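Enquirer: How does the following fold in three dimensions:
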Amino acid sequence: MRAYQVTTADGIDAIQQVEIDIPTPAADEILVKMKACSLNYRDILITMGGYVRNDIRPIIPLSDGAGEVVSVGSSVVGFTPGDRVIGNFFQGWKEGKINDAGLNSAMGGSINGVLADYFILKADCSVKIPDYLSYAEAATLPCAATTAWHALVCVGELKPDDTILLLGTGGVSIFGLQIAKALGAKTIITSSSDEKLERARTLGADHTINYKTHPNWEEEVLKITNGEGVNNVLEVGGAGTFEKSSSCVKPNGTVSLIGILTGLESPSMSLMTIFNLLRIQGIYVGSTEMLEQLTSTMEAHQIHPQIDITFPFSQAVDAYQWMAQAKHFGKVVIESED
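Expert: So this is what the prediction gives:
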């Protein structure tokens, strides 16, 4: 079969297309024919090395894939050939709290991922795709959407009329917007692009802030909330935005620390963490149970993922290059030509 591998830590140029054997599923696994997969910022970092628990070379990249079950292991129940499935980001985290073994089961980093004609999934960490979603749409859910669900619902205990701050218009933030609106919350979203902010408004964003026009965007958040602040912020920036985010969260609110888009440095602690009794919660995707909860809620509300652009499998490296430009709104998808 065709597969892509990250072979060194030299960046996107380290990705090579290779021919390898089709894998054989173990007793508790399923073999899936890839129909579509999607990229996350993590996937670019993995090509550069230095990402925690993701330094295996060579590795088939990407965590997010959707496809059709081709064969099942001898002990598998609940899946049969022809089923449409996605796999959880962590193939060793079914439910409850994660342990070290689970953390070392991240697809496309700790173990082989989905950027191949066929891939292997653990049956108990796989989820059937709702009928209303295409393969391309379903392929966007395991990382970004589950991360947003974990932060907003599992940790943030989202309630109607909560106010949520979303930084940027990448995958996690746009899924966060869609989930928050479906569950009755108010939303504030930032971007450097007025065009992207207009698109966010069409998805239901209540307030938008251009952070180039308003570099002190945390002050704008406080104005919008009449000085009260937000209940939860999906903090995808890291060190470059953490202090601003912390300063506009209301007392007893949550900073969901998700991303490192501004760099790998650790954020400095903000005094507002103490003075406003904030909860700073690290969010690293989620469990299979969370993915199941997410897909059920999306189906109930008929939420469609926002796909920015789609590339064919043969142009997978071009998809990486597009992602690296950070011009996307929502998700970047790679589809099989079959």
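Enquirer: Only C-alpha atoms from now on, for both contacts and neighbour counts.
Expert: Will do.
Enquirer: what helix or strand is residue 250 on?
Expert: Take DSSP states H and E as the rule and residue 250 turns out to sit in strand 249-257.
Enquirer: wait, residue 93 sits on residue 288?
Expert: Yes - if you go by C-alpha atoms under 8 Å, residue 93 and residue 288 touch, sitting 6.4 Å apart.
Enquirer: for comparison, sequence B:
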Amino acid sequence: MKGLVFDASNETPQIVLKEIKDPGQPQRGEIRVAIQASSLNFHDFMVARGIMPTENGRILLSDGAGIVEAVGEDVTSFAIGDHVVSTFFPRWLAGKPMSIVGNFENTPGDGIDGMATEFVVRSESAFTKIPQGWSMPEAATITTSGLTAWRALVTNGQLKAGETVLIQGTGGVSIAALQIAKAKGAFVIATSSSDEKLAKVHNLGADELINYKTTPAWGDEVLRLTKGLGVDHVVEVGGPVTINESLKAVKVGGHIAQIGVLSGNEASIPIVSLLGKQVRLQGLIVSSVEDQKEYISALEATQSRPVIDKIFNYTELSQAFDYMQKGNHFGKICVTW
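Expert: Just a heads-up that it's a prediction; the model follows:
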């Protein structure tokens, strides 16, 4: 079968399409899945480009959607023919984060082989069913970006109708957060460097728009738009370059969900501002299997669908990452066979 692997044998890491060994039939507690689609995330990009270390020859990509081909003994959640999507932390079943999710050692496409392949055999907890009627590319957006947004606003944020949410940019997490926030009855302020993209998020329901290129002190603009109060929730994807504006924009007692490091790894934060506003600044990486099931139930109830910018073939994975790096996409980038 085919697989796309990380190749660090040369000075510049490469993505190589290879013939790899078929995983065979599932054992007790396992299922065999024919993978049909994946979606790309910044984490996948960092692994594929050698920025985050992984094993040479690692099969890439964390997200994968497909069809169950076989089930092992004692499998109770799935039957042959079920449409499923992978989980990011297959050993984190429910509840608070555990030591086993302190790094990526059990995450597909990083600590273990990923979903950029034709077939996988994994434990029952490595997949959940997908929303009814969804396409495979749509389903592949759930694992990382969609579930991260859900945890940021619902599991951790306990978002309520009438609260105000600030989203940054128009990547997969931010668009998912916008859709979740509007479904919950929240007021949403969106930022982007592109007026064209801001028009698109307005069409998706964003209530106020800020171009951070023409308004670099956008935290002050958020305060103006909220009559000096600030927002209840910030879905913070930028990191060092954006965190201080986010601290300006958030209300006293508000919540910042730190989910991204798009601008780097280290930030200088004004502690007095953090203390004065009594802000809950919470870092998070995706969520548990149980949270994924709850998110999928919510997607079915609201009939919400993800926004997909472009679909590449798996053989074009390197080009898909180049496209992602340019930052012109709106929503998710997916790959299919």
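Enquirer: Overlap in contacts, residue 93 and residue 288 of the first structure.
Expert: Here residue 93 of the first structure and residue 288 have residue 125 as joint contacts, going by C-alpha atoms under 8 Å, 6 or more residues apart in numbering.
Enquirer: just to revisit the earlier point, for the very next helix or strand once past the strand holding residue 250 of the first structure, which residues meet the burial criterion?
Expert: Following the chain from strand 249-257 of the first structure toward its C-terminal end, the next helix or strand by DSSP H and E is helix 271-275. Neighbour-count burial for helix 271-275 of the first structure, counted by 16 or more other C-alpha atoms under 10 Å, picks out 272, 273.
Enquirer: how big is the offset of the strand holding residue 250 of the first structure relative to the second structure?
Expert: By mean C-alpha distance after the TM-score superposition for the first structure, the fitted strand 249-257 of the first structure averages 0.7 Å away from its aligned residues in the second structure.
Enquirer: Contacts for stretch 327-338 of the first structure next, please.
Expert: Defining contact as C-alpha under 8 Å, 6+ apart, one finds that stretch 327-338 of the first structure is touched by 34-40, 117, 136, 139-140, 169-172, 174-175, 196, 305-313, 316, 319, 322-323.
Enquirer: again with stretch 50-61 of the first structure
Expert: 3-8, 43, 45-46, 49, 103-104, 107-116.
Enquirer: Mind checking which of these are in strands?
Expert: With DSSP state E as the criterion, strands contain 3, 4, 5, 6 from among these.
Enquirer: Of these, which is the most crowded?
Expert: In terms of neighbour count, residue 6 stands highest of these at 27 neighbours, by other C-alpha atoms under 10 Å.
Enquirer: can you put the ones in strands among the contacts of stretch 50-61 of the first structure in TSV and add distance to residue 186 of the first structure?
Expert: Output for those, formatted as TSV (distance: C-alpha to C-alpha, whole Å):
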residue	distance to residue 186 of the first structure
3	43
4	41
5	42
6	41
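Enquirer: quick one: residue 320 of the second structure and residue 326 touch, right?
Expert: No - with the criterion set as C-alpha under 8 Å, residue 320 of the second structure and residue 326 do not qualify as a contacting pair; they are 10.2 Å apart.
Enquirer: Look at these two and report which has more neighbours.
Expert: Neighbours were counted for residue 320 of the second structure and for residue 326 using other C-alpha under 10 Å; residue 320 has more, 20 against 8.
Enquirer: Look at the nearest residue to residue 215 of the second structure once chain neighbours are set aside and say how many residues are nearby.
Expert: Taking C-alpha to C-alpha, 6 or more residues apart in numbering, and ignoring the residues beside it in sequence, residue 215 of the second structure has residue 221 as its nearest neighbour in space, at 7.8 Å. Counted with other C-alpha under 10 Å, the neighbours of residue 221 of the second structure add up to 20.
Enquirer: in stretch 216-228 of the first structure, what counts as buried?
Expert: Those buried within stretch 216-228 of the first structure under the rule 16+ other C-alpha under 10 Å are 217, 218, 219, 220, 221, 222.
Enquirer: Please apply the same query to stretch 165-184 of the first structure.
Expert: Burial within stretch 165-184 of the first structure, assessed by neighbour count using 16+ other C-alpha under 10 Å, is assigned to 165-183.
Enquirer: do stretch 289-298 of the first structure as well
Expert: Within stretch 289-298 of the first structure, the residues that count as buried by 16+ other C-alpha under 10 Å are 289, 290, 291, 292, 294, 295, 297, 298.
Enquirer: quick one: the biggest helix by length in the first structure to the second structure mean distance?
Expert: Of all the segments assigned as helix in the first structure under DSSP state H, the longest by residue count is helix 288-301. Superposing on the second structure places helix 288-301 of the first structure at an average distance of 0.8 Å from its equivalents, by mean C-alpha distance after the TM-score superposition for the first structure.
Enquirer: Could you list every helix and strand in contact with that helix?
Expert: Counting contacts by 3 or more C-alpha pairs under 8 Å, 6 or more residues apart in numbering; DSSP states H and E, helix 288-301 of the first structure packs against strand 126-128, helix 146-149.
Enquirer: Sort out for me which of the contacts of stretch 327-338 of the first structure are in strands.
Expert: Where those overlap with strands, as defined by DSSP E, the overlap consists of 34, 35, 36, 37, 38, 307, 308, 309, 310, 311, 312.
Enquirer: just to revisit the earlier point, ok, of the ones in strands among the contacts of stretch 50-61 of the first structure, which one's closest to residue 251 of the first structure?
Expert: Residue 251 of the first structure has its nearest neighbour among those in residue 6, at 44.1 Å by C-alpha to C-alpha.
Enquirer: Leaving out sequence neighbours, find the closest residue to that closest one.
Expert: Counting by C-alpha to C-alpha, 6+ apart, residue 15 is the residue found nearest to residue 6 of the first structure once chain neighbours are left out, at 4.6 Å.
Enquirer: For that neighbour, give me its contacts.
Expert: Residue 15 of the first structure neighbours (C-alpha under 8 Å, 6+ apart): 4, 5, 6, 7, 47, 317.
Enquirer: I'd assumed residue 17 was in contact with the second one.
Expert: It refers to residue 5 of the first structure. Yes - using C-alpha under 8 Å, residue 5 of the first structure makes contact with residue 17 at a distance of 6.4 Å.
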